[in-house]
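>>> my questions concern the predicted model and sequence given below.
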Amino acid sequence: PFQVIMIPLFVLVKEFGWIDSYWGLTIPLIFSPYGTFLLRQFFKTIPLELEDAAKIDGCSWFRIYWNIMLPLSKPAMATLGIFVFMWSWNNFLWPLLIVSSLEMKTLPLGLAYFLGQYTIYWNLLMVGATIALVPVLVIFFFAQRYFIEGITLTGLKG
């Protein structure tokens, strides 16, 4: 869970001088153990014969990665991109730690302002939550073709 790496990550971001900046909000959330595991599992499913054929054709390691592995990994990259975007967009705890100025507050932090001590502005909270959902849906519909491509490629065995 994120709470395990939260304090060391905060210290690292503070040493880089990224407190209350876009760098501090985005860079630490891009790299995750989940992404490493997902891409490792995906690359293990790619047949080694493709790599061997490229070596026989005289391709360098970079060219094998750039021309063969990277295009085949579009579905996994799209999946990882959507998950990282959703986690970053909906994250409450990390921006609460990193951001101090009002201009840098994220949407989940802004939605918390509608929760008072004795009252909750349900109408404004629901409108804000609906608005917060729109970018996630747009990203999902944009990357949906990569999901379908991944399902199609997975079904082809032989």
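Arrived safely.

>>> make it CA atoms for all contacts and neighbour counts henceforth
OK.

>>> what is the neighbour count of the residue nearest to Tyr146 when sequence neighbours are not counted?
The shortest distance from Tyr146 to any non-neighbouring residue, by Cα to Cα, 6 or more residues apart in numbering, is to Pro75 (4.8 Å). Pro75 sits with 21 neighbouring residues when counted by other Cα atoms under 10 Å.

>>> what does Val13 give?
20.

>>> where does it land in three-state SS?
helix (DSSP: H, G, I helix; E, B strand; the rest coil).

>>> got the residue ranges for the helices in this protein?
For the chain, the helices defined by DSSP state H occupy 2-16, 22-30, 33-45, 48-56, 61-64, 70-72, 74-90, 93-98, 107-111, 122-155.

>>> quick revisit: quick one: contacts for the residue nearest to Tyr146?
146-147, 149-150 (Cα atoms under 8 Å, 6 or more residues apart in numbering).

>>> ok, and the closest non-adjacent residue to the residue most central in space within the chain?
Nearest to the centroid of the C-alpha atoms of the chain, with distances taken as Cα atoms, centre = their mean, sits Val84, at 1.3 Å. Using Cα to Cα, 6+ apart and skipping the chain neighbours, the partner closest in space to Val84 is Ile30 (6.4 Å).

>>> quick one on the thing from earlier: would you list the contacts of Pro75 in TSV and tack on distance to Phe43 and neighbour count?
Listed next are those as TSV, based on distance: Cα to Cα, whole Å; neighbours: other Cα atoms under 10 Å:
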residue	distance to Phe43	neighbour count
Tyr146	16	19
Phe147	16	18
Glu149	16	14
Gly150	13	18
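
>>> let me know the closest of those residues to Trp122.
For the contacts of Pro75, the closest approach to Trp122 (Cα to Cα) belongs to Phe147, at 35.2 Å.

>>> list the contacts for the closest one?
75, 78-79.

>>> please compare the first structure with the one that follows:
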Amino acid sequence: MTVKNIERIRRGVITVLMFAVSVMFLLPFIWMLSASFKIEADVFTYPIQWIPTKWHIIENYKEVWVGKFPFYKYYWNTVKVTVLTTATSACVSALAAYGFSKINFAASKYLFLIVLATYMIPHQAILVPQFILYRSIGFFDSHLGLIFLSSFSVLGTFMLRQFFMGVHNEYMESAKIDGAGHWRIFWKIAFPLVRPAVATYAILRFIWTWNDYQNPLIFLRTDNLYTIQLAMQKFTTINGEFYSLIMAAAVSAILPLLLVFIVGQKSVIEGIALGGVKG
């Protein structure tokens, strides 16, 4: 047997193993999706009915979206908070990363170390000071407060700084000779070169914010302001015996994450490749 054939067999075995592992990870989601289309009596039948015998597509999802506990209201709250937080955080992190990597000012390295050191402080340790501060300035129990909480990211600044450092300074010097300022250099030269990295961070921030349960739990009190994570907990409490409805609500909650990943996976791959080349 030649070395080429051995390599093909090895790759085939690895492919089969990876496929089996991926199916195992997908099984809970497949069951959840199947249960969301079933009548309540068929949810826990044994053996498992992966394909429902009686479909309740319209009934279950209609009850979730426009029933006694309408999901559309909490969906809109989550979309608003997540999109605005992602856009603000990506912009702020990119500007800070550019400043720390391409602008020479006094004590810039020490200031960056101080910013980086704050990442070692657990978020739970500053919840009480944040709570007191936000209540005193009027940001408590508001979507604006939630947006500001996640708009400034040490991890995003550090991550994007590494990519900005890979941009050659010759580009900046040429633009300065032509009379361009830092603002124009950032938007016209530096930002387009690291756009895949910014897109990667934006996707990660979107997922983190969409799945965030702790901050809305602490900083929101009004029911009409709840995000999808708090709504899921309340919906489960109200409909604890109706698992088909709970599964329909869960499927509805994770669909945006799947869509964002499917649409943005090319940018994630480009960002990883860009980091590998510049590293």
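That came through, no problem. Please read these numbers as outputs of a predicted model, since none were measured by experiment.

>>> now the TM-score, please.
Here the superposed chains carry a TM-score of 0.82, computed using TM-score structural alignment, normalised by the length of the first structure; 155 aligned residues with a Cα RMSD of 2.4 Å.

>>> returning to that earlier point: contact partners for the residue opposite the residue nearest to Val84 of the first structure in the second structure once aligned?
Per TM-score structural alignment, the equivalent position to Ile30 of the first structure in the second structure is Ser151. When the contact criterion is Cα under 8 Å, 6+ apart, the partners of Ser151 of the second structure are 85-86, 88-90, 92.

>>> now the first structure: which of the residues you listed match?
Checked against the first structure using both residues aligned by TM-score structural alignment, their matches' Cα atoms under 8 Å, the contacts of Ser151 of the second structure keep none of their contacts.

>>> and these, which of them are in helices?
Among the contacts of Ser151 of the second structure, the members falling in helices (DSSP H) are 85-86, 88-90, 92.

>>> count the neighbours of the closest residue to Ala253 of the second structure other than its chain neighbours for me.
Take Ala253 of the second structure and drop its neighbours on the chain: the residue closest to it by Cα to Cα, 6+ apart is Ile228, 6.9 Å away. Here the count is done by other Cα under 10 Å, and Ile228 of the second structure has 29 residues near it.

>>> quick one: map Trp18 of the first structure onto the second structure.
So, by TM-score structural alignment, Trp18 of the first structure is matched to Phe139.

>>> from Phe219 of the second structure, how far off is its match?
Distance of Phe139 of the second structure to Phe219 of the second structure, computed by Cα to Cα, to the nearest Å: 9 Å.

>>> check Tyr201 of the second structure too.
Tyr201 of the second structure is 25 Å from Phe219 of the second structure, where distance means Cα to Cα.

>>> which one's more surrounded, these two?
Each of Tyr201 of the second structure and Phe219 has its neighbours counted (other Cα under 10 Å); Tyr201 has more, 25 against 21.

>>> now check the more buried one against the first structure: what is it aligned to?
Using TM-score structural alignment, Tyr201 of the second structure pairs with Leu80 in the first structure.

>>> I figured its match was touching Gly35, is that so?
Yes - look at Leu80 of the first structure against Gly35 with Cα atoms under 8 Å: they come within range, at 6.3 Å.

>>> still on that earlier bit, I'd say the residue nearest to the centre of the first structure and Thr26 touch.
No - counting by Cα under 8 Å, Val84 of the first structure stays clear of Thr26, with 10.0 Å between them.

>>> trace Pro95 of the first structure over to the second structure, please.
Counting by TM-score structural alignment, the partner of Pro95 of the first structure is Pro216.

>>> cool, Leu48 of the first structure as well?
In the second structure, Leu48 of the first structure lands on Asn169 (TM-score structural alignment).

>>> quick one: secondary structure of the closest residue in space to Val251 of the second structure that isn't next to it in sequence?
Nearest in space to Val251 of the second structure, with sequence neighbours left out and distances taken as Cα to Cα, 6+ apart, is Leu33 at 6.5 Å. Reduced to three states with three-state DSSP, the structure at Leu33 of the second structure is helix.

>>> what's the match for Leu33 of the second structure in the first structure?
The criterion is TM-score structural alignment: under it, Leu33 of the second structure has no aligned partner in the first structure.

>>> ok, now which ones touch Leu33 of the second structure?
Counted by Cα under 8 Å, 6+ apart, Leu33 of the second structure has contacts 247-248, 251.

>>> residue in the second structure matching Asn67 of the first structure?
Looks like Asn67 of the first structure aligns to Lys188 there (TM-score structural alignment).

>>> give me the neighbour count for its match.
Lys188 of the second structure has 13 neighbouring residues, counting by other Cα under 10 Å.

>>> and it, how far is that from Met172 of the second structure?
From Lys188 of the second structure to Met172 of the second structure the distance is 10 Å (Cα to Cα).

>>> what of Ile57 of the second structure?
With distances taken as Cα to Cα, Ile57 of the second structure is found 57 Å from Met172 of the second structure.

>>> the two: who's more crowded?
Met172 (19 against 13).

>>> identify the residues contacting the more buried one.
When contacts are counted by Cα under 8 Å, 6+ apart, Met172 of the second structure is found next to 185, 189.

>>> now the one 3 residues further on
For Ala175 of the second structure, the contacting residues are 181, 185, taking Cα under 8 Å, 6+ apart as the criterion.

>>> thanks a lot, see you next time.
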